[in-house]
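Colleague: Got a sequence here, can you model it:
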Amino acid sequence: MRLKYDVDTKILFQIGDPLDQCCATYLHNALYEFCNVNAVNLSVPVPKGGLGDFVKAAKVIGAAGFDLTMPHKSAIIPFLDECDPASRAFKCVNHVKIREGKLIGVGLDGAGMGLSLQYEQGDIGGRHALMIGAGAVAGPIAADLCARGVKKFTIVNRTVEKAKYIADTLREIYGADTTYGPFTEEYLSQTAPDITLAVQCTCLGGGSHWQEFPHLGFVDLLPKECIAADVLYPTTTFLEAAKSRGLPTVSGKGMLYQQQLAMMEFYFGVKLGPDALAEAIEALEVAIALRGVRNERRAELASMSR
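Modeller: Sure, this is the predicted structure:
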């Protein structure tokens, strides 16, 4: 992958803290090249509380925009001049473009998951969705599912008030039929037999949190036609439990692939067809590998400096 840079190059950033697990910069640069877009994406750690200074700097240098990960997805909203209603309501924005000094934000996590489910499993309209977790991505994903015909939701979360907020917002904005409750084995088991789409939206059960998903017994009670989806990738304990039941599964990889296609249209007006999905998949695989090499090298340098 070659990085082009000249006076016309659009500069974008990936910001968050920490960025050790992020591979978006590699992925985005590969897609820029594939689309022949004269742009470059750079990773910049921006700690909590530093967002205001970064926004000022981005405007001064003429940045075209920036991608956000934690802890900035909600914190960016007061800085925005424009934002789509769902992203504002659920306080989750992960892409910002700067046009004539104005910040225009959008959350594409929802579109990524919705497009991935539709691409891999077909029409999902009419299903009863269980949203596991009520963090930053759960609301936008539920909003996108509403747009695809899902009108009944059950939201569970450790902090029940957060689940209630998503349930109330879906009802008010989209007229969805919603219920909510605690993230407990009892409540999940009680709800499971009616669920036909389960979306895991927490950080539990994947990567370093592999052993931390506390309640998986409910998976045995899900109907055989239930689709199990997860925002994490490549797999999680939840997805593995669903696979063992023979349920159709969708990992967070598909969500990330599809999100890239939506991102290219948001930033550059480039509409990519289905043929570009293979390029996005290849770019992501390379990005994950490069992330691993980078982190190994960091660890080596850290041990040498001790």
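Colleague: CA only for contacts and neighbour counts going forward, please
Modeller: Noted.
Colleague: ok, which stretches of the stretch 51-200 of the chain are helices?
Modeller: Along the stretch 51-200 of the chain, counting by DSSP state H, counting those that start in this stretch, helices occupy 51-60, 85-89, 109-121, 138-147, 160-174, 185-191.
Colleague: which residues in the chain form strands?
Modeller: 10-16, 39-45, 65-68, 82-83, 95-99, 102-106, 128-132, 152-157, 177-182, 197-200, 227-230, 249-250 (DSSP state E).
Colleague: Next one: the one residue sitting closest to the centre of the chain from residue 203, what distance?
Modeller: Per Cα atoms, centre = their mean, the C-alpha nearest to the average position across the chain is that of residue 109, at 3.7 Å. Going from residue 109 to residue 203 by Cα to Cα, to the nearest Å gives 15 Å.
Colleague: swap in residue 254?
Modeller: On the measure of Cα to Cα, residue 254 and residue 203 end up 17 Å apart.
Colleague: quick one, which of these two is more surrounded?
Modeller: Higher neighbour count among residue 254 and residue 203: residue 254, with 26 against 18, using other Cα atoms under 10 Å.
Colleague: So that one sits against residue 121, correct?
Modeller: No - shown here, residue 254 and residue 121 do not form a contact pair, counting by Cα atoms under 8 Å, at 11.4 Å.
Colleague: Please provide the structure for the following sequence as well, for comparison with the first:
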Amino acid sequence: MKKLFGVIGDPISHSMSPAMHNDLFGFYGIDAAYLPFHVSKENLEAAVKGLKALEASGFNVTIPHKTDIMAYLDKIDPLAEAIGAVNTVKNENGFLTGYNTDGPGFVKGLETIDADLGSRSALIIGAGGASRAIFFSMAQAGISRIDLYNRTYDKAEELIRSCPFNVESKVLNRETAEKTLNEYQLVIQTTSIGMVPDTGSLPLSPENISQDAIVSDIIYNPLQTTFLKAASKRGAAIQNGIEMFVFQGALAFEKWTGIFPDTERMKTNVLRNLGG
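Modeller: Have a look, this model is predicted:
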């Protein structure tokens, strides 16, 4: 019998996950289909029950359900529990387990540039949900120093306090972050600043970025933000949000099938769908 997978969210029509995963099922000869499901907030519980009744083998969860979904699962992976968000669910005989592959996917994407991330100190710009997943996953991966810059100081402080892993961290104001930017070998931009249509905006001045740094911006529309362009001009290695999207999907696919898929194939597929 054909296996069912999917993604739930609101909105959902923009999702590139169906094209990415259905291509992988065909490539690996797996009899399965991956479908998008538009699920409003008030229908989330019913949707989870429906997917379980349909014996869906697994599904992804996107905005705005990544936190609320946790109430309807049987088990939550410790990292996802700490982050407070689930983006991947695996169904084993009606028992639903939730995982967060966003943060680990981001780390795996960075490792395509440098496999020894633990030797680098990091600055994360932003303190929202994506920042939290990335911060906790980087700390779990052994990056010893991760500082935060966020416009709301208290939110960044709370994020640091709630991290369950040992990591040296402090919150910076904008002036200090800009002045000391050259001290960081990893600079990670996690806010929506610079996304279409406001592509000219910068989260902070990039003037002091080190030429030895890796600079990542999790935005992929545009494929290269103004912040990444400025970092590249200074000689830094740059990465947009496609790797994070691809590797979170690869990790989800592995949890469902036991196969870690061809991420270059996935990236090519995503770029084709983006028209880039």
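Colleague: returning to what we had before: excluding chain neighbours, what is closest to the residue mapped onto the residue nearest to the centre of the first structure from the second structure?
Modeller: Aligned by TM-score structural alignment, residue 109 of the first structure pairs with residue 102 of the second structure. Leaving aside its chain neighbours, residue 102 of the second structure sits nearest to residue 248 (5.0 Å; criterion: Cα to Cα, 6 or more residues apart in numbering).
Colleague: Please name the nearest non-neighbouring residue to the counterpart of residue 157 of the first structure in the second structure.
Modeller: Using TM-score structural alignment as the criterion, residue 157 of the first structure maps onto residue 150 of the second structure. What sits nearest to residue 150 of the second structure in space, not counting adjacent residues and going by Cα to Cα, 6+ apart, is residue 126, at 4.7 Å.
Colleague: What lines up with that neighbour in the first structure?
Modeller: By TM-score structural alignment, residue 126 of the second structure lines up with residue 133 in the first structure.
Colleague: Correct me if wrong: its match contacts residue 164.
Modeller: No - the pair residue 133 of the first structure / residue 164 is not scored as a contact, 11.2 Å apart, by Cα under 8 Å.
Colleague: Find residues that contact each of those two.
Modeller: Common contacts of residue 133 of the first structure and residue 164 (Cα atoms under 8 Å, 6 or more residues apart in numbering): residue 155.
Colleague: Those two - which one has more neighbours?
Modeller: With neighbours defined as other Cα under 10 Å, residue 133 of the first structure and residue 164 compare such that residue 133 has more, 25 against 20.
Colleague: The more buried one and residue 114 of the first structure, how far apart?
Modeller: For residue 133 of the first structure, the distance to residue 114 of the first structure equals 17 Å [Cα to Cα].
Colleague: now residue 106 of the first structure
Modeller: Applying Cα to Cα to residue 106 of the first structure and residue 114 of the first structure gives a distance of 15 Å.
Colleague: One more: residue 168 of the first structure?
Modeller: Applying Cα to Cα to residue 168 of the first structure and residue 114 of the first structure gives a distance of 21 Å.
Colleague: Check residue 291 of the first structure too.
Modeller: Distance of residue 291 of the first structure to residue 114 of the first structure, given as Cα to Cα: 26 Å.
Colleague: cool, residue 81 of the first structure as well?
Modeller: Residue 81 of the first structure is 26 Å from residue 114 of the first structure, by Cα to Cα.
Colleague: So for those two, which sits in the more crowded spot?
Modeller: Using other Cα under 10 Å as the criterion, residue 81 of the first structure and residue 114 rank with residue 114 on top: 25 against 12.
Colleague: That one reaches residue 145, doesn't it?
Modeller: Yes - applying Cα under 8 Å, one finds residue 114 of the first structure in contact with residue 145, separated by 6.0 Å.
Colleague: hang on, the earlier thing: in TSV: the strands of the first structure, plus mean neighbour count and distance to residue 33 of the first structure.
Modeller: Below are the strands of the first structure laid out as TSV (neighbours: other Cα atoms under 10 Å; distance: least, Cα to Cα, whole Å):
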stretch	mean neighbour count	distance to residue 33 of the first structure
strand 10-16	22	13
strand 39-45	18	8
strand 65-68	23	17
strand 82-83	16	28
strand 95-99	21	19
strand 102-106	21	23
strand 128-132	24	36
strand 152-157	25	40
strand 177-182	19	43
strand 197-200	25	33
strand 227-230	25	29
strand 249-250	23	28
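Colleague: So in the second structure, which helix runs the longest?
Modeller: helix 242-257 (DSSP state H).
Colleague: just checking, residue 190 of the second structure touches residue 215?
Modeller: No - the pair residue 190 of the second structure / residue 215 is not scored as a contact, 11.2 Å apart, by Cα under 8 Å.
Colleague: list the residues that contact both of those two?
Modeller: In contact with both residue 190 of the second structure and residue 215: no residue, using Cα under 8 Å, 6+ apart.
Colleague: Now for the residue nearest to residue 143 of the second structure when sequence neighbours are not counted, how many residues are close by?
Modeller: Leaving out its chain neighbours, the residue that sits closest to residue 143 of the second structure by Cα to Cα, 6+ apart is residue 118, at 4.3 Å. Using other Cα under 10 Å, residue 118 of the second structure has 15 other residues around it.
Colleague: residues touching residue 118 of the second structure, list them.
Modeller: 141, 142, 143, 144.
Colleague: who's in contact with the second one?
Modeller: If you count contacts by Cα under 8 Å, 6+ apart, residue 142 of the second structure has them with 118, 167.
Colleague: how deep is whatever residue of the first structure lines up with residue 29 of the second structure tucked in, by neighbour count?
Modeller: Correspondence of residue 29 of the second structure to the first structure, assessed by TM-score structural alignment: residue 36. Number of residues near residue 36 of the first structure (other Cα under 10 Å) recorded here: 9.
Colleague: how close does residue 36 of the first structure get to residue 167 of the first structure?
Modeller: Taking Cα to Cα, one finds residue 36 of the first structure at 42 Å from residue 167 of the first structure.
Colleague: Likewise for residue 184 of the first structure?
Modeller: 18 Å.
Colleague: So for these two, which sits in the more crowded spot?
Modeller: When neighbours are counted by other Cα under 10 Å, residue 184 of the first structure and residue 167 differ, and residue 167 comes out ahead with 25 against 15.
Colleague: is it true that residue 230 of the first structure touches residue 254?
Modeller: No - with contact defined as Cα under 8 Å, residue 230 of the first structure does not reach residue 254; the gap is 9.7 Å.
Colleague: Aligned against the second structure, show me the partner of residue 267 of the first structure.
Modeller: Checking TM-score structural alignment: residue 267 of the first structure goes with residue 256.
Colleague: can you check residue 56 of the first structure too?
Modeller: Alignment note (TM-score structural alignment): residue 56 of the first structure maps to residue 49 of the second structure.
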